[in-house]
Structure formats: C-alpha cells, structure tokens
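Novice: Mind folding the following:
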Amino acid sequence: MTTAAWGAPSTPPGRRPLASLPKAHLHLHFTGSLRLPTLVELAAGHGLRLPEALVGQWPPRLASVQDERGWFRFQRLYDAARACVRGEADMRRLVREAALDDAAEGSRWLEIQVDPTSYAPFVGGLTPALEIVLDEAGAASRELGIGVAVLVAASRIRNPLDARTLARLAARYAGSGPGAVVGFGLSNDERRGDTREFDVAFDIARRAGLSLMPHAGELLGPASIEETLDALRPDRIGHGVRAPEDPRVLDRLANDGVALEVCPGSNVALGVFERADQVPLRALAAAGIPLALGADDPLLFGSRLVAQYEIARDDLGFSDPELAELARASIRVSTAPEAVVAAILAEIDAWLAAPPPA
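Specialist: Predicted coordinates for the structure are as follows:
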C-alpha cells in the first residue's frame, strides 16, 4: 500500500457506482446469506413458525453482544433461520441466491462459510451436505459469472473433536478454484471454548493445503487475536477490529501479513461499535494490514456487500482510489486462482480509470 492510497479522507467530485466496483466477498455465512422472502417461504413450506423479532421488523433489532445475553438472543434468531433449511433443494437455493446477490453487487469471487453439521441430518450425513454445497457452488460459478468457493467452518461451542472431523472432511475436498473447499475456519461466540484446543483441527487443514480463517477480535479484545495467531497460525482473521486497542498486536498483524475480514455493518448491529464512523477501518489500513470488507450475515444485519463499501465512503470518508484499494486487497488475500486475481485487478483499474458521473 502506498502512502497516497491511504491519505487524508477526501470526497471526489463525483461518485463512481460501488455496485460496479469489482471485488471479492470473503466473509459470508451460509444461513446468514438468506434473503428474507426466501426464509419466510421456506418456513411456510416446512410448517415452521419464525420468531416475530425476526420477521416483524426487518432488519431485526439486535441487542448488544457485549454481554452474553445479547449474543444468546442473536443466536436464537440465527438458529431459527437455520432450522428452515431442510434438504438439498433448500441448500441449493441458498447457494444460488447468495451467488446471484453477490454478482449483482460487483462481486467476482465469493467464499461462503458453511458448517455442514446442521444440515447433515436432512441429507444423509456430513459428506452429502458438503457435496451439495460444493456442487451448487460449481454450477453457480459456471452459469453466473462469479467464482464461488467454500470455506468449512467449525464451531467454538462444540467439542474440538468435532472440528477435527470437519477438518478431515474439508481436506478431502480441498481445491483451488470454484466449487472446491478452499479454507477452514472457526466461528461462533469468541467467549466460548479454548482456542488452543482447536490447533489439531487447523493442523489437519494446513497439511491439506487449505487457507486458515478463524474468527477473533470482535467480541473480545486484542488478546484474543494474539492467542489465535499463536495457536492457529491463520492466513486471515474474521473481524479483528479490536486490534487497534493494542498497537503491538496491530504491528504483529501487519508484520505477519495476516489479512482481516472487516464487517462494519455487523459490528454496529451487534453493538461492538455504537456508530459506523467508529469502526477502525482507517487505523487498520494505515497500519498496513490487508483488509477485505464482508457482509457477515445480511439476513440479520440488513446490509449486503455494497453497503460495507458505502460505510467506508459515507461514514469513514474513503475516496474512490481508497475504495479501489480495498477491493484490490479483497482479491489479493482471497484464494482465487492467479489468473482470476489478475483479471479482476485489471477490472478494478478500469473502474477507477473511468471518470465518475458528473
């Protein structure tokens, strides 16, 4: 990153359309990507009743997750949505619609996170559940003009032995292109579980050539980031927005070249920050940390990928050259094949070279 790319906030005379800015989307959860109308339709089809808090007002009002009661209420809504995905047709529809929505917002490469455990009972096991997601990801990639790859994510609230099972499953389908497993992650409440106990699962994934992308540094402070760096040796970290609270951790992320997947809309909706202009995107960028913006769970937070770039522009003052640099970083730290990376970087250059609307 050049100094000029991360200069003082500036407002260009015209605004280039962010939906046409080519970019990668590296932080999107499987159930959390659902469209609300699709969720309502699935629930009705399965005879399930959705919580009023989820459908009565959208996006739902979420309590701050700074205390565990807030996280419990968030998780209850997420679990209610996940319970509506019951079978192969539902899973394929979810993947297809996620790809369609991303493509409409200028995403050229999507890495969608899935824990197949919740869907396995409806399709005959973990292996069929993952194969369905991979097969539809490959089909969507061929048909929609967007590369869709899969990240298998274990849950912190389950036994670390379960994570090892998922890591072995992910390793069997490891690949480097659309329709393949490209990474292994760890999600859910950062306050639960011992990060160090998941090291064996991450070693399994590492030996299979998978990229490693655990969550850390959102609900907990920079100490959780440092513990994750020590125990799991990640390539990217989901969130990590608490890093600026400790300059030493900030420097370590930059020196180690570990990228962060930053989800501003999620951070505000969950009460990690009160306002969008408090998300430390500039501090992270100025430290030289590669950044990729992500939507996290659009179903619950009400904002998709372009909205994250709008926050960077409207609330944090990022200029078009700086937004283009964010898009470049998202591509560079993705698992996309080199030829795909080069092609998308050229598209970003063309977006920036075109004059903004009057």
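Novice: From here on, just use CA atoms for contacts and neighbour counts.
Specialist: OK.
Novice: Show me where the stretch 1-150 of the chain has its strands.
Specialist: Secondary structure of the stretch 1-150 of the chain (DSSP state E, counting those that start in this stretch): strands located at 23-29, 107-114, 147-155.
Novice: For Asp320, which of these is the nearest?
Specialist: Of all those, strand 23-29 sits nearest to Asp320, with 13.5 Å by Cα to Cα.
Novice: Show me what the closest one is packed up against.
Specialist: strand 107-114, strand 291-293, helix 320-332 (3 or more Cα pairs under 8 Å, 6 or more residues apart in numbering; DSSP states H and E).
Novice: in the stretch 101-250 of the chain, which spans are helices?
Specialist: Taking DSSP state H, counting those that start in this stretch, the helices of the stretch 101-250 of the chain run over residues 120-123, 126-144, 160-172, 199-207, 222-232, 247-256.
Novice: I'd like the structure of this one too, to check against the first:
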Amino acid sequence: MGERAYNFGAGPAMMPDAVIERVAREWQDFRGEGYSAMELGHRSEHFADILARAKADLRALLDVPESHHILFLHGGATPHFAMVPLNLAQPGESADYIHTGYWSDKAMAEASALVNVRIAASAADSEFDRVPDRAGWQLDPAAAYVHICSNETIGGVEYDGDPDTGNVPLVADMSSNILSRPIDVARYGLIYAGAQKNIGPAGLAIVIVRDDLLERVRAGVPSVMKYARHVEWDSMYNTPAAFAIWVAGLVFEHVRKAGGVTEMARISVEKAQKIYAAIDASSLYINRIQPASRSRMNVPFFLREPRLEQRFLDGARRRGLLNLKGHRATGGMRASLYNAMPLAGAQALADYMTEFERKNG
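Specialist: Here you go, the predicted model:
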C-alpha cells in the first residue's frame, strides 16, 4: 500500500490495514483457487467455513450466549427499523423508544406505521445533547420491547453501558459502536448493526436475536423479513453477501488478535480524549454534547467562525486527514474514530486542530 490517509468518514469507514492487505492479496486469486474473492460461491466449502468461523469469532468477541442467534443479513440497519416491530410486536401493541437524535428518530418514524410508538424518554428539549438519564425513563411494563440507538452517529451521543429494562426485551441499533466495547448481550433481546463502520463493507447487517423472541412474528410477514426464517436457513435464505461476510470475518479475526473488544474499548477512549481535549482547550471549536454522553466513535464539532470551515477542511486534506465534513443535516465537522482508526490518526487530527487555531483563531 502507498501512503495511508486517515479516513474519518462516518461510514463506509476506515478498515484495518491488515484486512485491506489480505483482501488485496486474494482479490484476484482467492485461497489459490484461481478465481477472485468477489466470485466466492455461497454454496462452496470455502464459504461454509467462512460463515462458521465468522459466527464463532463474533460469538467469542461479544460473549454471545447460546440463547442468542447470530445472523448476517442484507441491507444495513435501516430495514430493521421495520423488521423489529414486524417480528417482535403484534398489531395494536405498543413499544417504547428512547429518543436521542437523528437515527432513533428515523427508527421511530418507520416503526410508527407498524406499532404504537411511545417515547419513553427524550433528549429533544436539550437539543439532544445527552442520553436521557435512566432514572427518568417512563417505561411501560406491557410494551413489546424498548428500543435504543446506542450511539448516535450524527449527534455524537453514546450510552455508557447496557440499560436495564426488566422483563421487556431491549432492542439496540449498535451500528456505530458494536465491537468497540464489551457488552452484556444477555441483557438484549435483539441487537442489529450495519457493518460499514466497525465491521466491513456497506450492505451487510449483523443481527443477534434471542431465541424465544422468534415466536413473536406477526401473521402475514414476508418470509424474507422473518428473523426466524433466516435462523432456520443459517443466514442463507437468499443468496448471502458472501464477499462482505468474508471481509467481516477477517475483521473479527483481526480484532481478536488485537486484544478483543476490551482492548478496542481502551484505545477508543484514548483516541476520543485526544480530540475532546483539543476542543475543550480551544476558543475556536465547539462540541455541544454533555461530557458524560460524549461519543467515543463520532465527535461532531463546529468552528465559531463558519467562514473558516472550508479552509479547515482543505488544510486537513493536504495532511491526509480526510472526510471530516459534518453530516448534511447538521453541518460543521465530524471525526469518526472507529476501531480501524489508529491512535496516530487521532493524534494527527488533534495536532492539526491546535495548529489551525494558532494560525487562524
């Protein structure tokens, strides 16, 4: 590989160098078979081995109990905004949602046509600058499930643990922080995550679902939207995203060799602290999130002088610090610090921010 840029994009995101190098080696000649990794047959012995290893490695990384199934499905996280209520709630039932920003809002909007959405807690009155304190959640013990977005990629707020919802199944969209810290999977009824941030290529979703919840699917749901059907077919009810699953498996292997999610958590805190320290010591940069809810994965920030934004981005690009422009819904800047972002990348950005302010502040 040539000189490596630091890609701070929110997803599709930076991938581990070791994984990219492995993919490059097998792009044209997969395991010496004489065909490309893109041509990997999903009925081949190779793919059966890949799928089994990927599931086993993910189960080990997250300590997934045997009560939960692991699925590799198409389409990223967004289809599960609808699949969750279709599979876990009967028509007329209600579900509790914790409203923490853009993606939890999207999940609620999609689910509202399929289930009675109750907002059990919201940070809207503080412009989503925090995760609502658990003590203030108004949960319904008769709800079909409680839904959270464990890390808001755009707003930059993150839960600091696994909330207790009692006997009501907890459902979490973990698209942007899965594999970045240990989690108590047994506390969740269902976890779903788009792969394109901490796992692999876009277009793949990981689902971890508790076995007893498979029976809740409502009548009339198309087979391809039934979690139970995908469990029955071992993620192969329709042709799986074989290449994406292979790459995901390489990432799981890489994370295990690098120390697992405990080590990822340690490094993620260190990376985020470097950026937040540069912001907090500054009179030019602003982060609006309460410190206790600040995301380790996505750090949004704004310049007090918006006229300097393009100059900041241009200077960053010249230094190989890429894709720092904020989401179109918010503007400003955003640095995504997923697992594949090395500590040196966070340090390089923090140094550049300090230098830019010295010259332009």
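Novice: TM value for the aligned chains?
Specialist: With the length set by TM-score structural alignment, normalised by the length of the first structure, the two chains reach a TM-score of 0.28; 162 aligned residues with a Cα RMSD of 6.4 Å.
Novice: about what we covered before: would JSON lines of the helices and strands packed on strand 23-29 of the first structure with mean neighbour count and distance to Leu284 of the first structure be doable?
Specialist: What follows is those, written out as JSON lines (neighbours: other Cα atoms under 10 Å; distance: least, Cα to Cα, whole Å):
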{"stretch": "strand 107-114", "mean neighbour count": "28", "distance to Leu284 of the first structure": "22"}
{"stretch": "strand 291-293", "mean neighbour count": "27", "distance to Leu284 of the first structure": "8"}
{"stretch": "helix 320-332", "mean neighbour count": "23", "distance to Leu284 of the first structure": "12"}
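Novice: where do the helices sit along the stretch 251-358 of the first structure?
Specialist: Using DSSP H, counting those that start in this stretch, helices in the stretch 251-358 of the first structure cover 264-269, 281-286, 298-301, 305-314, 320-332, 338-353.
Novice: Could you do the stretch 201-350 of the second structure as well?
Specialist: Assigned by DSSP H, counting those that start in this stretch, the helices in the stretch 201-350 of the second structure fall at 227-232, 242-257, 260-280, 309-318, 343-360.
Novice: Now the shortest one: buried residues?
Specialist: This points to helix 227-232 of the second structure. Buried residues in helix 227-232 of the second structure, counted by 16 or more other Cα atoms under 10 Å: 227-231.
Novice: right, and Ser187 of the first structure touches Ser155 too?
Specialist: Yes. Counting by Cα atoms under 8 Å, Ser155 is a contact partner of Ser187 of the first structure at 5.2 Å.
Novice: Comparing the two, which residue is more hemmed in?
Specialist: Neighbour totals were compared for Ser187 of the first structure and Ser155, and Ser155 leads with 22 against 18 (other Cα atoms under 10 Å).
Novice: deepest of the helices of the stretch 201-350 of the second structure, which one?
Specialist: helix 242-257 (a mean of 22; mean count of other Cα atoms under 10 Å).
Novice: Next, the angle from that one to helix 260-280.
Specialist: Orientation of helix 242-257 of the second structure against helix 260-280 (axes from the mean of the first three to the mean of the last three Cα atoms, to 10 degrees) gives an angle of 90 degrees.
Novice: same for helix 242-257 of the second structure, what does it pack against?
Specialist: helix 17-26, helix 45-62.
Novice: Go again with 10 Å.
Specialist: If contacts are counted by 3 or more Cα pairs under 10 Å, 6 or more residues apart in numbering; DSSP states H and E, helix 242-257 of the second structure sits against helix 17-26, helix 45-62, strand 68-74, strand 204-210, helix 260-280.
Novice: Can you add distance to Ala248 of the second structure and give the ones you listed back as a markdown table?
Specialist: Conversion of these to a markdown table gives the following (distance: least, Cα to Cα, whole Å):
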| stretch | distance to Ala248 of the second structure |
| --- | --- |
| helix 17-26 | 9 |
| helix 45-62 | 7 |
| strand 68-74 | 10 |
| strand 204-210 | 9 |
| helix 260-280 | 15 |
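Novice: Go through the ones you listed and name the closest to Arg118 of the second structure.
Specialist: Of these, nearest to Arg118 of the second structure by Cα to Cα is strand 204-210, at 22.3 Å.
Novice: ok so, going back, mind putting the helices of the stretch 251-358 of the first structure into CSV with distance to Ala120 of the first structure?
Specialist: CSV is the format used below for the helices of the stretch 251-358 of the first structure (distance: least, Cα to Cα, whole Å):
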stretch, distance to Ala120 of the first structure
helix 264-269, 28
helix 281-286, 37
helix 298-301, 22
helix 305-314, 28
helix 320-332, 31
helix 338-353, 32
